[in-house]
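> Sequence first, then the predicted structure, then my questions.
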Amino acid sequence: MNTALILLFALILDALIGEPRWLWTRVPHPSVLMGRLIAEADTRFNLGDMRKLKGLLVILGLVVAMGLLGNIIAFFGWLPEILIVAILLAQRSLVSHVQAVGDGLRISLGDGRRAVAQIVSRDTAHMNKSDVSRSAIESAAENLSDGVIAPAFWFLVGGLPGLLIYKVVNTADSMIGYRTERHVDFGWAAARLDDLLNWIPARLTAFLIAATHHGVRHWRDIKQDAKLHRSPNAGWPESAMARALNIAIAGPRSYDGKLQDFPFVNPMGRKDLGPDDIDAASASLWRAWAVLVIFAVLLSPF
C-alpha cells in the first residue's frame, strides 16, 4: 500500500474518531511521549557551556531516533502506519477545540475566554469578544499548517520516518524553541529546523485556504501580510485565513501581563468578530481537509 493511500485512510480515520479521550486517559499519546523525551533532554543537557552545540546534538539525536523508529514501525505493514498517521494528524481535534471557543462565546464571554485559553498562550483574562474570536481563528489557521498539512506533507515525502521526524522537531520547537534566556541557545537548532520543515507546508496551507474561498487572486496581498508576522511561516496561513473571511486578525495582545503591539493582518478587514466568524474558520479547516483528501485519492493507485 503506497503512502498516499495510507494517508487517505488515516485522514478519514482521524476525521471520524479524532482523539478518543478514553484511550489517551489510559495510555500516553505519542506526542506526550515525545514531549517527555524532550523535557528530559532539556533538564539533563541544557546546562553549563556550549548550549547551542548541545541543543544541536540533541535535536540530531531525536531526528535519527524518530527515523529509525518510523522504519521499524513501517516494517510491520500498512495497518500500524495508518493508525500512527491518524493519531498524529489533528484535524478533528483542531476543529473541536476551535469550535468550542465559538460555542463558549455563545454562552458567555467567560466561557469563551476559558475555551480559548486551552489553545493559545497569550493572556485571556481581559479579552473581549473580538479578541477571543480573533485568537481562536489565528490558532485555527496556524495549527492547520502545523497539525494537519505539514504532517501529511512530510508523510508523503518521507513516509512514517518523515512524519515522526517532523512531529518531534515541531514538538521540540514548541517546548524549547523560544528566545528566552534559558532556551535561546539550547533551542536554537530546534527552532531553525522547525522553520525549515514548515517552509513549504505553511505556504501550501495558505494556498489551500485561498483556493477554497476566493481563489488565489489575493495571493500578492497574502504574501505581503505574511511578512508582518514574526514567524517566517505562521503568517502565511493566518494571512490567507484573514483574506478568506475578510477579517483583521493578529494585532495587539498581552503575554505575561505585558501588552505587545503586533500589527494587524489584513488591517482593512472587519475587526468586530464573534462566534459566526469562528464557525466560518472551522468550515475553512474542513475545506482544506477535503482538498487534501482529494489529492490523496488522485495519488492513490486505484
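Right, received. Where do you want to start? Residues are numbered from 1 along each chain as shown.

> From now on I want contacts and neighbour counts done on CA atoms only, so please keep to that.
Fine.

> What segments of the stretch 101-250 of the chain are strands?
Assigned by DSSP state E, counting those that start in this stretch, the stretch 101-250 of the chain shows strands spanning 249-250.

> all helices of it, in order?
Remark: helices assigned in the stretch 101-250 of the chain by DSSP state H, counting those that start in this stretch are 109-116, 129-144, 150-176, 188-211, 219-226, 235-245.

> Report the distance from the second one to the chain centre.
The reference is to helix 129-144. Its chain's C-alpha centre and that of helix 129-144 lie 12 Å apart, by Cα atoms, centre = their mean, to the nearest Å.

> So which residues make contact with that helix?
91, 94-95, 98, 101-102, 105, 109, 112-113, 116, 119-120, 124, 205, 234-235, 237-238, 241, 248-250, 271-275, 277-278, 281-282, 285 (Cα atoms under 8 Å, 6 or more residues apart in numbering).

> Separate out the buried members of those.
Buried subset of the contacts of helix 129-144 (neighbour count, 16 or more other Cα atoms under 10 Å): 91, 94-95, 98, 101-102, 105, 109, 112-113, 116, 119, 124, 205, 234-235, 237-238, 241, 248-250, 271, 273-275, 277-278, 281-282, 285.

> take a look at this one as well, against the first:
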Amino acid sequence: MVLDAAAGEPRWLWSRVPHPAVLMGRLINWCDVRFNKGNHQRLLGTMTMIELCIVAGAIGWLIEKAPGPVLDIIVLAVLLAQRSLVQHVQSVGDALRLSLGDGKLAVAMIVGRDTRDMDEAAVARSAIESAAENLSDGVIAPVFWFAVAGVPGLLIYKIVNTADSMIGYRTPKHDAFGWAAARLDDLLNLIPARLTAALIWAVTSRPDTRAILREAPLHRSPNAGWPEAAMAHGLDIALSGPRSYEGTTKDYPFVNADGERALSADHIDQAVGVLWKTWGLALIIALLLALF
C-alpha cells in the first residue's frame, strides 16, 4: 500500500511494458470476440468466467511459490490504484478551476456518462462519485482479497472486476454473455463495498448511519451505493441524481438529497482528502492484522 501510494503508476515503466490490467483486458477482449456469438451466450459467458478465474488463481499460486515476500509485494502494489485514483480525481478539480470546458474534458477520462451538457456541479459530482466507487474497487477490495486469499484471491478479484468493466453491461451485446461477470463482481465486492463505507464513515463527520443504511440499497448498483452514500453524508453533499448516457437521460434519485448540490472544485478537494484518510485508516488496520 505504501509503495503504491508513493510510486503510483510510473509512466516510464508502463509505456515500455504492458500493465497487468492491460493484459487482463486483452485476454477478456479475446474471449469476448471468440465466444460471444451464437446461442447459449449466458452459458458461454459463465464458462469463460470460470476459466478466467482458474487461470488467474493458478498464476497467483505460482507467484506465491516464489521465495520471500518481494514478488507478492510488487504484484499487490502494481494492482492497487490509490495514487492513480487520487491523481485522476484531483486533475478534475484542477481542470475545473481553469474552466468548465477543461473540467468536462478531465472528468470524461474517468466516467462513462455524457459530459457535453454538464455544469460545474455535475462535473464535480461525477468526479466525487468516481472517487468513492473506485476507492472500493481499486484499493479496499484488492487489499481485502489479498488478505483473505493471497495473490490468487487478488488476481481472481482483479480479472473479475476488469471483466465486469468490459462486458458486464446490460447492452444487447453483453446482457447475456456478461451476466456471469457482473454477478460475480457483485459477489466479490459485497463485503469490500460495505467495508469502504464504514471506513469513509469513520474518517468523516461520522454521519447518521441510519441514513447510509437507508439510501445505499436504493442505488442502481448493489455495491457502489455504499461508499457513495457514505461519501455523500460524510461531506454533506448530494450525489447521484439525473445524468445522461449515450444521449438518454436517466432520472436517478439523489443520494443525501438535502445535502449541498452546488458542488465545485473545493468539494473535489475534500473528497480527495477523504481518499487519503480512508487509505490511512485501512493501512493501520492492515498493519494490525499483519502483526496480530
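Yep, it's here. Note that this is a predicted model, so its numbers are computed, not measured.

> TM between them?
Here the superposed chains carry a TM-score of 0.98, computed using TM-score structural alignment, normalised by the length of the second structure; 291 aligned residues with a Cα RMSD of 0.9 Å.

> quick one on the thing from earlier: I'd like to know which of the helices of the stretch 101-250 of the first structure lies nearest to L298 of the first structure.
For L298 of the first structure, the closest of the helices of the stretch 101-250 of the first structure is helix 150-176, at 12.9 Å, according to Cα to Cα.

> Next up, the contacts around S99 of the second structure.
If you count contacts by Cα under 8 Å, 6+ apart, S99 of the second structure has none.

> Can you tell me what it aligns to in the first structure?
Here S99 of the second structure is matched to S108 in the first structure, going by TM-score structural alignment.

> Likewise for A6 of the second structure?
In the first structure, A6 of the second structure lands on L16 (TM-score structural alignment).

> which parts of whichever helix or strand that match is part of are buried?
When elements are assigned from DSSP states H and E, L16 of the first structure belongs to helix 3-17. Buried residues in helix 3-17 of the first structure, counting neighbours by 16+ other Cα under 10 Å, are found at 3-15.

> Out of those residues, which two are the most distant from each other?
T3 and A15, at 18.0 Å, using Cα to Cα across the buried residues of helix 3-17 of the first structure.

> What's the match for D256 of the first structure in the second structure?
For D256 of the first structure, the residue aligned by TM-score structural alignment is E246.

> wait, what's in contact with the closest residue to its match other than its chain neighbours?
Leaving aside its sequence neighbours, E246 of the second structure sits nearest to D114 (Cα to Cα, 6 or more residues apart in numbering; 6.4 Å). By Cα under 8 Å, 6+ apart, D114 of the second structure lies in contact with 108, 243-247.

> hmm, try it at 10 Å
Contact partners of D114 of the second structure, counting by Cα atoms under 10 Å, 6 or more residues apart in numbering, are 104, 108, 243-249.

> again, but for R36 of the first structure
Taking Cα under 10 Å, 6+ apart, we find R36 of the first structure in contact with 30, 42.

> Next, find the distance separating V85 of the first structure from S231 of the first structure.
As judged by Cα to Cα, to the nearest Å, V85 of the first structure and S231 of the first structure stand 27 Å apart.

> Kindly apply the preceding question to I107 of the first structure instead.
34 Å.

> just G35 of the first structure next, same as before
22 Å.
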